[in-house]
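1. For reference, the sequence and a predicted model appear below.
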Amino acid sequence: MPGSSGSGREGGLLAGPPGWRLAPEGAAVFESERVAVVADVHLGYEWARGSGGDMVPEHSLRETLARLDRLLSRVSVDRLVVAGDLVESPSPCPRTFRDVALLASWLAGRGVSLVRLAGNHDGRRQPPLAESLEVGGWTVAHGHRPIPGPRVVFGHHHPSLRAGGISAPCFLFDDRTLALPAFSPNAAGLDVGTAPLPPAFLGKPLRCVAGAGGEELLDFGPLDLLRGAIAARLR
């Protein structure tokens, strides 16, 4: 399944839907509004696992900051929008609260404000998190519920492309839809090559752009053709 580097590459970013550029770190950047959007960060993954008796080393904040540091070396933005699931568990957790505060402080030190949208893992808050945000005529939301609007950006499904024992987080997009990969490496992905697709992906001429080791994106072309090629190989 050969991929290509695609067109419109600049500064390590790849052209996506109108107005958007895609970064290997898993962010979509709307440069004219100086906004980067990510989804499914899942801070506190280790603390949530620990509450169930698993022993998982502390790592999610460190990995998140390292990935954001690479992203901010490529782009200059004023806002980082997390399109839902900034945290792993809706249960109150002082260590997760601390990690969220440290993330916000780290971003503020770089002149970037953190904007949170509601996801299915974020739980109830007072005041509640906003469900959506408009960026350049696109509605950004988590995607666990239907999103009203003609052009939408969402996460939730954790799309990834699996081949040869490797799972690569991927973007799926057309001119009206942009599905984001999970920003967390802990989030198990939906295999877009072989798994049944959710309604948000059906009937759309989506392209698949997958990460390649964190430094590059590869354009695998139309998703329907990619799924057909994979199915033919598996027969």
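-> It's in. Numbers count the residues shown, from 1 in each chain.
2. okay, CA-based contacts and neighbour counts for the rest of this
-> OK.
3. what's the strand ranked longest in the chain in contact with?
-> Scanning the chain for the longest strand, with DSSP state E as the assignment, gives strand 166-173. Contacts of strand 166-173 with the rest of the structure, by C-alpha atoms under 8 Å, 6 or more residues apart in numbering, involve 16-17, 26, 158-162, 178-182, 189, 205-212, 223.
4. Just the buried residues out of those, in PyMOL syntax.
-> Restricted to buried positions by 16 or more other C-alpha atoms under 10 Å, the PyMOL selection for those reads:
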select buried, resi 16+17+26+158+159+160+161+162+178+179+180+181+182+189+205+206+207+208+209+210+211+223
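5. Now do the buried residues in the longest strand of the chain.
-> Across strand 166-173, burial judged by 16+ other C-alpha under 10 Å covers 167-173.
6. Can you spell out which helices and strands pack onto the helix or strand just after it?
-> Following strand 166-173 in sequence order, the next helix or strand is strand 177-179 (DSSP states H and E). On a contact count with 3 or more C-alpha pairs under 8 Å, 6 or more residues apart in numbering; DSSP states H and E, strand 177-179 meets strand 152-154, strand 166-173.
7. same thing but 10 Å
-> Strand 177-179 makes packing contacts with strand 138-141, strand 152-154, strand 166-173 when contacts are defined by 3 or more C-alpha pairs under 10 Å, 6 or more residues apart in numbering; DSSP states H and E.
8. pretty sure Arg125 contacts Pro90?
-> Yes - Arg125 lies in contact with Pro90 (C-alpha atoms under 10 Å); the separation is 9.3 Å.
9. Which one of the two is surrounded by more residues?
-> More crowded of Arg125 and Pro90, by other C-alpha atoms under 10 Å: Pro90, with 15 against 9.
10. How are the helices of the chain distributed by residue range?
-> Counting by DSSP state H, the chain has these helices, from start to end: 45-51, 60-74, 94-108, 223-234.
11. List the contacts of Ala130.
-> For Ala130, the contacting residues are 83-84, 115-119, 141, by C-alpha atoms under 10 Å, 6 or more residues apart in numbering.
12. Same check on Leu22?
-> Contacts here follow C-alpha under 10 Å, 6+ apart; on that basis Leu22 touches 9, 12-16, 28-30, 36-37, 171, 180, 209, 217.
13. also this one, for the comparison:
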Amino acid sequence: MKTNEIYGAEIVDSALLIKDCLIISDIHLGYEYALNREGFMIPRFQYKKIIARLKEIIGTSNASKIIVNGDLKHEFGKINKQEWDEVMDFIKFLKEHFDEIILIKGNHDNFTGFIAEKCDLEVYENYSVENYIIMHGDKIPPDFEEMKENTVIIGHEHPSIGLRSGERVEKVKCFLNGKVNDKNFIVMPSFNFITEGSDCLQQKTISPFLKDVSLGDFEVFAVENFEVMNFGKIKNLLNIKI
């Protein structure tokens, strides 16, 4: 197995590539607007960075299909102007670069179906690619036990790993992979650049798939600027004293 592969899926920065299918998760367009409303003066830099990074990824892959695995936009109960402008422009960008676009519903996507309809797209609860089933991970589908795919790909968790040196902690986005019952699981990092995510060494999981699972035997693949670093199992990292 290559050092940048998990269960046959290739890690490309914060995306996964399965043959000609690119998968990204948890973009949260409009997040700066929501933070501004709460009093955090965050400049609106994220969208340009998302587009720039995605262009780099497209340049290194032969993907003709893209799957957005939930939380395309940030606000739960409405669409703010920043979200509307950015989502519409983002879908236009995707249509210019991919033959097929798959949107999977996340827990922030109450209005994404309306946006998708305007753009002649559909929103799916989950989507199968070969022997992989892709879903956001915020809920367990009622027919999950009947699904035949061996590998489940979820987002929702926004995993990162905290690299510690004395009192200083530097977070790096990461993929997690391991077994849950008889299924392989891949947990994807977020494809946004405002926060790195939740430290998998310190914070509790939020997906119902992982709620009662010990993550000690899960592996950590940290990613930064297209570099992939296999940090080994979580249980071994927890024993490291710095």
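-> Received, thanks. Values in this document were obtained by computation on a predicted structure and should not be read as measured data.
14. thinking again about what came up before, what's the closest of the helices and strands packed on strand 177-179 of the first structure to Ala66 of the first structure?
-> Minimum separation from Ala66 of the first structure across those (C-alpha to C-alpha) falls at strand 166-173, 17.0 Å.
15. And that closest one against the second structure, how far off on average?
-> Compared with the second structure after fitting, strand 166-173 of the first structure deviates on average by 0.6 Å (mean C-alpha distance after the TM-score superposition for the first structure).
16. Minimum distance to Phe201 of the first structure: which of the helices of the first structure has it?
-> When these are compared by C-alpha to C-alpha, helix 223-234 sits nearest Phe201 of the first structure, at 9.8 Å.
17. quick one on the thing from earlier: in JSON lines, list the helices of the first structure along with distance to Ala130 of the first structure.
-> Formatted as JSON lines, these follow (distance: least, C-alpha to C-alpha, whole Å):
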{"stretch": "helix 45-51", "distance to Ala130 of the first structure": "23"}
{"stretch": "helix 60-74", "distance to Ala130 of the first structure": "22"}
{"stretch": "helix 94-108", "distance to Ala130 of the first structure": "17"}
{"stretch": "helix 223-234", "distance to Ala130 of the first structure": "31"}
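18. among those helices, which is nearest Arg21 of the first structure?
-> helix 60-74 (11.3 Å).
19. now, which of the contacts of Leu22 of the first structure sits nearest Arg70 of the first structure?
-> Using C-alpha to C-alpha, the shortest approach to Arg70 of the first structure within those belongs to Gly12, at 10.7 Å.
20. If you rank the contacts of Ala130 of the first structure by neighbours, which is first?
-> Of all the contacts of Ala130 of the first structure, the most densely surrounded is Gly84 (31 neighbours; neighbours counted as other C-alpha under 10 Å).
21. who's in contact with the alignment partner in the second structure of that residue?
-> Using TM-score structural alignment as the criterion, Gly84 of the first structure maps onto Gly70 of the second structure. Neighbouring residues of Gly70 of the second structure by C-alpha under 10 Å, 6+ apart: 24-28, 103-109, 112, 123-126, 134-138, 154-156.
22. For the residues you listed, which pairs are in contact in the first structure too?
-> On the basis of both residues aligned by TM-score structural alignment, their matches' C-alpha atoms under 10 Å, what survives of these in the first structure is 24-28, 103-109, 123-126, 134-138, 154-156.
23. Spatially, what comes nearest to Ser160 of the second structure if we skip its sequence neighbours?
-> Spatial nearest neighbour of Ser160 of the second structure, excluding adjacent residues (C-alpha to C-alpha, 6 or more residues apart in numbering): Lys173 at 4.1 Å.
24. And for Arg44 of the second structure?
-> Counting by C-alpha to C-alpha, 6+ apart, Glu32 is the residue found nearest to Arg44 of the second structure once chain neighbours are left out, at 5.9 Å.
25. roughly how far apart are the one you found and Asp109 of the second structure?
-> According to C-alpha to C-alpha, to the nearest Å, Glu32 of the second structure and Asp109 of the second structure sit 17 Å apart.
26. Same question for Ser198 of the second structure.
-> In terms of C-alpha to C-alpha, Ser198 of the second structure sits 20 Å off from Asp109 of the second structure.
27. Compare those two and say which is more crowded by neighbours.
-> Neighbour totals were compared for Ser198 of the second structure and Asp109, and Asp109 leads with 24 against 21 (other C-alpha under 10 Å).
28. rewinding a little: report the two of the contacts of Ala130 of the first structure separated the most.
-> Maximum distance among these (C-alpha to C-alpha): 12.7 Å, for Val115 and Gly119.
29. Could you name every residue contacting both of those two?
-> Jointly contacting Val115 of the first structure and Gly119 under the rule C-alpha under 10 Å, 6+ apart are 82-84, 129-130.
30. Let me have the residues you listed in TSV, extended by distance to Ser76 of the first structure.
-> Listed next are these as TSV, based on distance: C-alpha to C-alpha, whole Å:
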residue	distance to Ser76 of the first structure
Val82	17
Ala83	19
Gly84	22
Leu129	25
Ala130	24
